[in-house]
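Chemist: Okay, sequence plus prediction incoming.
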Amino acid sequence: MTVVDYYKQDRVGVIQLDNPPVNALSQALRGGILGAIEQAHSDDVAAIVLYCKGKTFIAGADIKEFGKPPQSPALAEVLAALEGSAKPIVAAIHGTALGGGLEVALACHYRCALSSASMGLPEVNLGLLPGGGGTQRLPRLVGVEKAMEMILNGKPVAAQKALEIGIIDRVVNDNLLDGALQFANQLIDEGVGATNPIRRTGELAIECNSDTAQLIADTRERVAKRYRGFLSPHCIVSAVEAATQLSLLEGLKRERELFLECMTSPQSKALRYQFFAERQATKILDLDKTVQPRSVAKVAVIGAGTMGAGITMCFANAGIPVTLLEAQSAALERGLATIDKNYRDSAKKGRMTESQVEQRLSLIKGCLNYDELADVDLVVEAVFESLEVKKQVFQELDRVCKPGAILASNTSYLDLNKIAAFTQRPEDVIGMHFFSPANIMKLLEVVRGEHSSDDVIATVMQLGKKIGKVTALVGVGYGFVGNRLFSAYCREAQMLLLEGATPSQVDQAMVDWGMAMGPLSVLDMAGLDIGYKARQARTDLPDDPCYFHIGNVLVEQGRLGQKSSAGFYSYDPKTRQRDVDPAVEHLIVAEAKHLGVPQRKLEAKEIVERLLYTIINEACHLLEEGIAQRPSDIDLILANGYGFPRYRGGPIYYAETVSLINVLKRVEEFHASQGSLYWQPAPLLRRMAAEGEGFKSAI
């Protein structure tokens, strides 16, 4: 198949790309563009349009070439040919122009785009920086501040925004090719390339003064705080700074050096692994591939608390009408007020317009009667974590919801199969475990019940993507995947307190390693009473007086965390500023003595290993039990829902980087020193360490 065609349209030569599905920058496409430019130069045309067939402009690099030796021609050669063309080139953009795709457009002399198009440089999400001139050409086109912001956040901008900041020259509302041809003919009539100079992005000047230098210094300081531990954002700042100090040629050389530094780093390798893990998670191993998802046009949410309000916003944000049900009018009004405030606050911060706020609020209605849910396609229950309460809700839903409606529970810990048994349609019941705050957190665990039908699973997985979630399928088990691992992590953190560590030592060790927050700070933020109540409801707790002992004592003393201004730490009631509390440290020492646990000095290295290796060992048990589909799903869940640093890849990925043999050795040592109750080495970990092939063989 020919992926690049060239033809004449009167005075304009058209280079047409057709490399489905997303016109990725494959070697064939790059070579074809070079050949077409040469053909256009030898032809009697006065301008050139670069146009893509299919659903999108060049969407970026060809992921099939990731990790393989580069093939000629390199992207830099193509970009140089575009920018160096003696005839003006207009890039015609539709769909998405991302990464290398936008860099191709930037190397063209002019750009127009459909009003529905978007463009961006998302390389930071892969631990990289734009390596095809993005850090050099974009600042020259739109200024240092706008370019820095766009490259650092990695988010695409819509065509109208791109026009406003200067990335594109014209928005086309209807036929893109006709609009691009009209623009090219206008350039010809203006003598561009003949009597008027061609505007080459690389030749545009950047204003370099003390303000620019201060902007770069301020950005560097902000990056150090916001992107703690990440390499590529720092390299991005240095690359953009080079655009203010060097010629284009020298700047491209510096950009390439920084790009290679990022690309060869362990961080980028881990982030690229996360990228592919996210794609892999959408593939259900034993799902009937012929199954068709159900239509979801209307949704309901039960419970207007913090979680229910957040879930409601998730659907409204995706343009799906949603009904929010509560038992009491006062609770419903509070929930609706919370939603309204969240949207208004976002508008004040510039994250959405007032018209967008009104549009989303118009999709939400409240109700107090289950009968009003008779026509919804999906219901998400987000009520109190009690099996008896869930029973009442699902029996009502079973009564009023139409046949084929999907009944979903947001339970964090309870047995989904028991919940499904409260209905006459267990095949329609599934878990949708959102993370708080639901309208912000990216992760969604889809919990597959014993009787959940294939089309229900397919529907909810697809819906998760539509509402912008990173979605992973998990099986039924206490805590599913994420909370089961988090529980083991927090259990071990509290064991370390009894053995002699302070709360700040435990938290600081994990923050220094890369976690977003330490485990005890997280517990304080969530509320210590949440886990306390969940443990009280369980009948399968280990016979161990040390199990979450300090947390239990704190709750019984009224120290519930941030909400009560006291937990493992003390908090300012207004600012929630955290402070070490000597009273807690004294309490820990006294409780350890009472339980007969000898205290000792603990080093940060042991703290980190205890906390990470208990997660890794427990993750192996989850894989053996089939609660997690694959190792990469576990890594995805921990990175997107629990603050595990993405640049470390996830617990399973990390285990392989430090060697499974080394991990097993330490787990066995902890088994010897801590006992078998929590430190029984997982058989899968033993097998993987012995075979030496890594977890790919465990899938």
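Modeler: Good, I have the coordinates. Numbering: from 1, shown residues only.

Chemist: Please count neighbours and contacts with C-alpha atoms only from this point.
Modeler: Fine.

Chemist: where exactly do the helices run in the stretch 251-400 of the chain?
Modeler: For the stretch 251-400 of the chain, the helices defined by DSSP state H, counting those that start in this stretch occupy 266-281, 306-317, 329-348, 354-361, 387-400.

Chemist: Now do the last one: which elements does it pack against?
Modeler: With contacts defined as 3 or more C-alpha pairs under 8 Å, 6 or more residues apart in numbering; DSSP states H and E, the packing partners of helix 387-400 are helix 416-420.

Chemist: ok, structure two:
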Amino acid sequence: HGVLIDAACDFAQTILDREMPKPLLLRDPVSVPSTEEWDDITAATKKKARGQTAPLAAISAIRTGIEEGPDAGLAFEREKFIELRDSDQSKALRHIFFAERSVAKLPELKGVEPNPLHQIGVIGGGIMGAGIATASLLAGYDVTIIERDDAACANGRATVEKHLSGSLKRGLISQDRFDALMASLKTSTDYAALADADLVVEAVFEDMAVKHDVFGKLSLHCKADAVLASNTSYLDINEIASRCINPKRVIGLHFFSPAHIMKLLEVVRTDKADAKSLATAFDFARALGKIAVPCGVCDGFIGNRIMSAYRKHCEYMLEDGALPHQIDAAMVEFGFPMGLFAMQDMAGLEISWATRKRLAPFRDPSERYVALGDYLCEMGRFGKKNGLGWYRYDENGKAQPDPEVDALVIAESEKKGITRRDFTSAEIMDEILTAMRNEGDKILSEGIANSADAIDVVMVNGYGFPRHKGGPMFMTANVD
């Protein structure tokens, strides 16, 4: 208590000569919004809140204070606070708040000193690589991007410059800081430029042969204690590590796009990764301001594996009677920022198509398979980037349900002899949540995730699961 009092006294001394703002209750009154303006404010807040109740309660408290006076406003606010504090949404929000802060605290890394980091290497200057480079620069590191030729180097540098220019225009960094960050970025076609790199992140095409080539070169050119990380979304990092002279220093760092904005980072521990490499990876994640979630090696790690599971069930529902826009509408109504099929269109349908083709030789022939996504790609419908995917996009990029896709879905049901039926939004979400929970249980039983909290943190921060519902594991475990 003495420390707190001393700190309070020190703070008071610093403001004695400073003119303090008037207390709220002594300030000039604001103009009272009209009924129509209140309706507009409430509607905009409701849309942004996506089902969360607290923002609407805050609007009501402000309105009460303005229309009925400060005392009435404060009394209303207190009443609503107590009501909301005991709500399911409050419990869910507290759960995810503490989960985000505890999930990266691994007992096995206690007391392990990470390697000091100064120079970061990034292999590949595409969308993901440039995002990783941008995040690393903003964290204070010197960065070197390796690309295949001078033109690719120039493109990578231009993408990073575009990201940083956006921060400059929004006032997040000064012109001097912008200039210093760009001066800290180097590009090269020669892996020898990474001789002094402390940590290198590979972000090249999802092809095992390409990854093998990259990590073979990194083994030759990087110093012995440099941590080597792959940003792969699905490939076996143990297999990638096998091509390195010292596989103990190979880990996975699965960033989410755009990498300089998205907070989630899956830190993948390979079978042979040592504690120092993992500690360094988590230290790097903290410096970047990421929420780091540890996970083991499997196809898709935590997030993409769960997404693949519920995507499969969404595709089953397409054949059974639902349409893409109906499933997406149910997800948005539940609280997701967008539905699965709109998200696939945004990412590009060719990405999941390539994964399906890679896994085709290992697919269980007795397992139900939905080929609709394959058909779309074969038709040249790759998503928003070319204006056609699960949806048709107008000149402003706005998605519209496409009768051609609906007809394709219905025809596939007929071809398979499936009698279509209607789905309610509740039925759609029950199917999705059950798939998430079941896959989450498998991930836990296999040791891929070290806790249900880890799964919730991934799904909330990487896949748009509504924060005020706590995550799929928390929500399904707390259903009355």
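Modeler: Ah, there it is. It should be emphasised that the depicted structure is a prediction, and the values quoted were computed from it without experimental measurement.

Chemist: for structure 2, what spans make up the strands?
Modeler: Under the criterion DSSP state E, structure 2 contains strands at 119-123, 142-146, 185-188, 199-202, 227-230, 250-255, 264-268, 291-295, 391-393, 399-401.

Chemist: Include distance to residue 317 of structure 2 and mean neighbour count when you put those into JSON lines, please.
Modeler: What follows is the strands of structure 2, written out as JSON lines (distance: least, C-alpha to C-alpha, whole Å; neighbours: other C-alpha atoms under 10 Å):
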{"stretch": "strand 119-123", "distance to residue 317 of structure 2": "40", "mean neighbour count": "27"}
{"stretch": "strand 142-146", "distance to residue 317 of structure 2": "44", "mean neighbour count": "26"}
{"stretch": "strand 185-188", "distance to residue 317 of structure 2": "47", "mean neighbour count": "19"}
{"stretch": "strand 199-202", "distance to residue 317 of structure 2": "37", "mean neighbour count": "25"}
{"stretch": "strand 227-230", "distance to residue 317 of structure 2": "35", "mean neighbour count": "27"}
{"stretch": "strand 250-255", "distance to residue 317 of structure 2": "30", "mean neighbour count": "28"}
{"stretch": "strand 264-268", "distance to residue 317 of structure 2": "29", "mean neighbour count": "27"}
{"stretch": "strand 291-295", "distance to residue 317 of structure 2": "30", "mean neighbour count": "25"}
{"stretch": "strand 391-393", "distance to residue 317 of structure 2": "17", "mean neighbour count": "22"}
{"stretch": "strand 399-401", "distance to residue 317 of structure 2": "17", "mean neighbour count": "16"}
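
Chemist: nearest to residue 448 of structure 2, of the ones you listed?
Modeler: strand 291-295 (5.2 Å; C-alpha to C-alpha).

Chemist: Tell me roughly how far that closest one lies from structure 1 on average.
Modeler: Compared with structure 1 after the fit, strand 291-295 of structure 2 shows a mean deviation of 0.5 Å (mean C-alpha distance after the TM-score superposition for structure 1).

Chemist: picking up where we left off before, which stretch among the strands of structure 2 comes nearest residue 36 of structure 2?
Modeler: Judged by C-alpha to C-alpha, the one of those that comes nearest to residue 36 of structure 2 is strand 399-401, at 29.5 Å.

Chemist: against structure 1, where does stretch 133-153 of structure 2 fall?
Modeler: Here stretch 133-153 of structure 2 aligns to structure 1 at residues 312-332, judged by TM-score structural alignment.

Chemist: Quick check: buried residues in that stretch?
Modeler: 312-317, 319-326, 332 (16 or more other C-alpha atoms under 10 Å).

Chemist: quick one: which of the strands of structure 2 is nearest residue 19 of structure 2?
Modeler: Closest among the strands of structure 2, using C-alpha to C-alpha: strand 291-295, at 39.4 Å.

Chemist: so what does the lengthiest helix in structure 1 touch, helix or strand wise?
Modeler: Ranked by residue count under DSSP state H, the longest helix found in structure 1 is helix 604-625. For helix 604-625 of structure 1, the packing partners by 3+ C-alpha pairs under 8 Å, 6+ apart come out as helix 482-499, helix 503-513, helix 651-657, helix 660-674, helix 683-691.

Chemist: Identify whichever of those helices lies nearest to residue 429 of structure 1.
Modeler: Nearest to residue 429 of structure 1 among those is helix 482-499; the distance by C-alpha to C-alpha comes to 20.4 Å.

Chemist: Give the aligned range of the closest one in structure 2.
Modeler: Going by TM-score structural alignment: helix 482-499 of structure 1 matches residues 303-320.

Chemist: Quick one: average offset of that stretch versus structure 1, please.
Modeler: Mean for stretch 303-320 of structure 2 is 0.7 Å (mean C-alpha distance after the TM-score superposition for structure 1).

Chemist: Stretch 76-83 of structure 2 too?
Modeler: Stretch 76-83 of structure 2 sits 1.8 Å off on average (mean C-alpha distance after the TM-score superposition for structure 1).

Chemist: ok so, going back, please work out which residues outside the match of helix 482-499 of structure 1 touch it.
Modeler: 233-234, 299-300, 323-324, 327, 340, 370, 372, 409-410, 412-413, 418-421, 428, 431-433, 435-436, 439-440, 455, 458-459, 462-463 (C-alpha atoms under 8 Å, 6 or more residues apart in numbering).

Chemist: What's the match for residue 518 of structure 1 in structure 2?
Modeler: Taking TM-score structural alignment, residue 518 of structure 1 has residue 339 as its aligned residue in structure 2.

Chemist: Just list the residues touching its match, thanks.
Modeler: Counting by C-alpha under 8 Å, 6+ apart, residue 339 of structure 2 makes contact with 327, 328, 329, 330, 331, 332.

Chemist: Distance to residue 256 of structure 2 and neighbour count added to those, as TSV?
Modeler: Output for the contacts of residue 339 of structure 2, formatted as TSV (distance: C-alpha to C-alpha, whole Å; neighbours: other C-alpha atoms under 10 Å):
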residue	distance to residue 256 of structure 2	neighbour count
327	24	25
328	21	22
329	24	17
330	24	20
331	21	22
332	21	18
